[in-house]
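1. Next come a sequence and a model predicted from it.
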Amino acid sequence: MPSTLFLRLLTRSAWSSSRGVFMPAAAAALPPKSTSIRRFGQTAGRSKAAGEDDPRLKETLGREIADDYATLRTNYASPKLPVVLAHGLLGFATLELAQLFPPIEYWHGIRAALEARGVTVITPSVPASASIQVRAARLAEQIAAAVPAGTPVNIVAHSMGGLDARLMASPAFEPELLSRSATAGRRLNVASLVTVSTPHHGSSYADHVIAALGPRRFERARGVLASATGWSDTGAFEQLTPRHMDAVFNPATPDHPDTAYFSYGAMTDGPPPLMSPFRVCHRVIEEREGPNDGLVSVRSARWGSYRGTIKGVTHLGLINWTNRLSWSVRKMLGQKETFNALAFYLDIADMLAKEGY
């Protein structure tokens, strides 16, 4: 998946030559075990896991969701309004690698599960790594082309898609920026926005990567990505730093008073496996922000009415990109599967229906 490949690129493209031994700069920049940098919620001189005794942790996590979405229920209510699924950074609606292989969906099986229960689903595709402003404009154009003027919609957004949707729904959004004449100047009616592990306050891993690579090597990494993928616009990366989100984007992007905002966060059960693309990311974010899903912390994911923290799932697991082999091994060891993405999104649809959307 593109986001997994890019994570590996960032952690391997810059190198440190300390003591004549080359190592990934992203890993080399991590503080050693004896560092004086404190983990989230950890006092000096302690070696306990991040936040173990911190009274703030429960407040941060809110409702802890352990296995509420482990299995599908028999009945789910369906919202009366269309549901827009907004993808995240480096995402897509459908990816076709070759004619011999079936197309890959970002919302792996989720759209089909919703449609099977009568939900009208729209899956726009915005520029993978463009700025929030560009992505929001493309998102608005595609939604406007899919629904009659004035039709309210629900948006369910994963990761950066939540930032695109927030800007598009905000009174600060300028519909005049839309490029298609049929939709130019048309403001969309967003009834509700549900964000899933969206970095509303940025991700400290973005800071880490930029600092570890340095300006020149960071630009080189972006160039490699652009050459490999054809993504010429990579304006998203600098915008995802905590400083930009809290000092620039959030103050300039007020919530719409007529839009209902809901959010979910997620966290893994301990460090990801050794070969996981999220292993380094998770450690960096845990030390700086606390519990996270490998890319976005729980604290950063909170916006509007916080519905809770899903435990034991990664950033990609939230969109059904779960390692089935891993779960098969766990089942052989007697462990139960605790998260089913289809059950999660059907429950979101059920919640929206019961809220009147």
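-> That came in fine, so what should we check first?
2. Could you use CA atoms for every contact and neighbour count after this?
-> Will do.
3. so who does the residue nearest to Pro2 when sequence neighbours are not counted touch?
-> Nearest non-adjacent residue to Pro2, counting by CA to CA, 6 or more residues apart in numbering: Leu90, 6.1 Å away. Going by CA atoms under 8 Å, 6 or more residues apart in numbering, Leu90 touches 2-3, 127-129.
4. Second structure follows, compare the two:
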Amino acid sequence: MPWRLSRLHAAPRAQWRPSQDKFTTRQLRPGPRYRSTSSQHQIDNQTNQLNRPNYNPNNEESLSDLGHKIVSDYAHLRPKYEIPKLPIVLAHGLLGFDELHLLPGNFLPGIAYWRGIREAYESHGIPCITTAVPRTASISERAQVLMDQISSKLPTSKDGKGREVNIIAHSMGGLDARYMISRLCPSPDLFRIRSLTTIATPHRGSSAADMLFRDIGPDLLPHIYRLLSRMKIDYGAFSQLTTKYMYEHFNRVVPNHPEVKYFSYGASATPHLFSAFRISHGLMDVIEGPNDGLVSVRSSKWGEYRGTLMGITHLDLINWTNRIKLLAGRLGLIEQTFNAQAFYLAVAEGLAKEGF
């Protein structure tokens, strides 16, 4: 048993609480809108209810609350999908990018974060915009760049006013989008967001991030931050993905916008022996329950939860499936139960049925 898990098993299995580790976190910048004390009190009460764990780790039935289990609904592409009225903006997660070129120039094809997803949308006539924000910057910094990119890439409507959009976000991209919607408040003259669909977004943080900071320790952490600063590498994102930060800071000051519809999906998988997610998955399974290796199902739930993708890891969700697994599926050695392009086309179709 890995030492991290043995240490967790040795601890009393009490009601789970967000991490109480003491480490430096960047405070979110105050938003532009004024709120009265009474309205802020209501928001605090709402977010407290949203953030409190709704299951007991000692209760197996509660731990396995996966909602609608999605097993093979998106195994294959269909010839036709309903097309949403509004364009889709894709927002990437931590360490993400739009397209990455390993060599200068265009000698080699770039590596896309949304592997084949944008092409699937375009082939079905769905307008799609991909964005690229600072990979490891704080949520507020990433959200500002996200807003600027949507504004610059989205063409204005015929009447000269801003257009309406749907946002689909993977992982941390969902937090960027929530902050942009709630705190930056894009002007209607720029664009208006009608819906936000988050996919494996850590709305309540990740215990994997908690363990990372616990292992580093408060003495070593300032030295690492100074080193990253000298290397001109942003580090604001890391501490903001902990359960403590999301519980005590982010969700208290980033309420849902009443005019935006929120949807979410989660994923649950059991990584194979050589998977990069094997250790983190085992840790999170003990603390938070079913997870995709980086984000738990419980943390993924926000707004209208549309289901849990079974047997899917955090990278499978953006079509970064292990090549050996893909080959085994094509040879018929294992059953293919998930096609990322089919999933995202179905998400777009769901938005179309909602009138978006």
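-> Good, I have the coordinates. Just so you know, these numbers come straight off a predicted model, no measurement behind them.
5. possible to save the contacts of Leu90 of structure 1 as a markdown table with neighbour count and secondary structure?
-> What follows is these, written out as a markdown table (neighbours: other CA atoms under 10 Å; DSSP: H, G, I helix; E, B strand; the rest coil):
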| residue | neighbour count | secondary structure |
| --- | --- | --- |
| Pro2 | 13 | helix |
| Ser3 | 15 | helix |
| Pro127 | 22 | coil |
| Ala128 | 21 | coil |
| Ser129 | 22 | coil |
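6. Test my guess that Ile111 of structure 2 contacts His101.
-> Yes - distance between Ile111 of structure 2 and His101: 6.4 Å, which falls inside the contact criterion (CA atoms under 8 Å).
7. For whichever helix or strand Tyr344 of structure 2 is part of, give me the average deviation versus structure 1.
-> Applying DSSP states H and E as the criterion places Tyr344 of structure 2 in helix 340-353. Compared with structure 1 after fitting, helix 340-353 of structure 2 has a mean deviation of 0.5 Å; criterion: mean CA distance after the TM-score superposition for structure 1.
8. What residues sit buried inside that helix?
-> Buried residues in helix 340-353 of structure 2, counted by 16 or more other CA atoms under 10 Å: 340-352.
9. how about Arg56 of structure 1, what's its match in structure 2?
-> In the superposition onto structure 2, Arg56 of structure 1 corresponds to Ser62 when matched by TM-score structural alignment.
10. helix/strand/coil for that match?
-> Reducing the assignment at Ser62 of structure 2 to three states with DSSP: H, G, I helix; E, B strand; the rest coil gives helix.
11. need the next SSE after the helix or strand harbouring Leu309 of structure 2, C-terminal direction.
-> When elements are assigned from DSSP H and E, Leu309 of structure 2 belongs to strand 304-310. Counting by DSSP H and E, the element after strand 304-310 of structure 2 in chain order, helix or strand, is helix 323-330.
12. List of residues touching that following helix?
-> Residues contacting helix 323-330 of structure 2 (CA under 8 Å, 6+ apart): 334-336.
13. Let me know the closest of those residues to Thr201 of structure 2.
-> Nearest to Thr201 of structure 2 among the contacts of helix 323-330 of structure 2: Gln336, at 24.4 Å, using CA to CA.
14. so stretch 335-354 of structure 1 matches what in structure 2?
-> The aligned range for stretch 335-354 of structure 1 in structure 2 is 334-353, by TM-score structural alignment.
15. Run the chain-centre distance for the matching stretch.
-> Distance of stretch 334-353 of structure 2 from its chain centroid, counting by CA atoms, centre = their mean, to the nearest Å, is 17 Å.
16. ok, and what's touching that stretch?
-> Against stretch 334-353 of structure 2 from outside (CA under 8 Å, 6+ apart): 71-78, 81-85, 116-117, 120-121, 312, 316-319, 328-330.
17. rerun that using 6 Å as the cut-off
-> In this structure, residues lying in contact with stretch 334-353 of structure 2 by CA atoms under 6 Å, 6 or more residues apart in numbering are 72, 74-77, 82-84, 117, 319, 328-329.
18. In helices, which of these appear?
-> Counting by DSSP state H, those place 117, 328-329 in helices.
19. from those residues, which single one is nearest Ser207 of structure 2?
-> Within those, distances to Ser207 of structure 2 taken as CA to CA reach their minimum at Ile117, with 29.0 Å.
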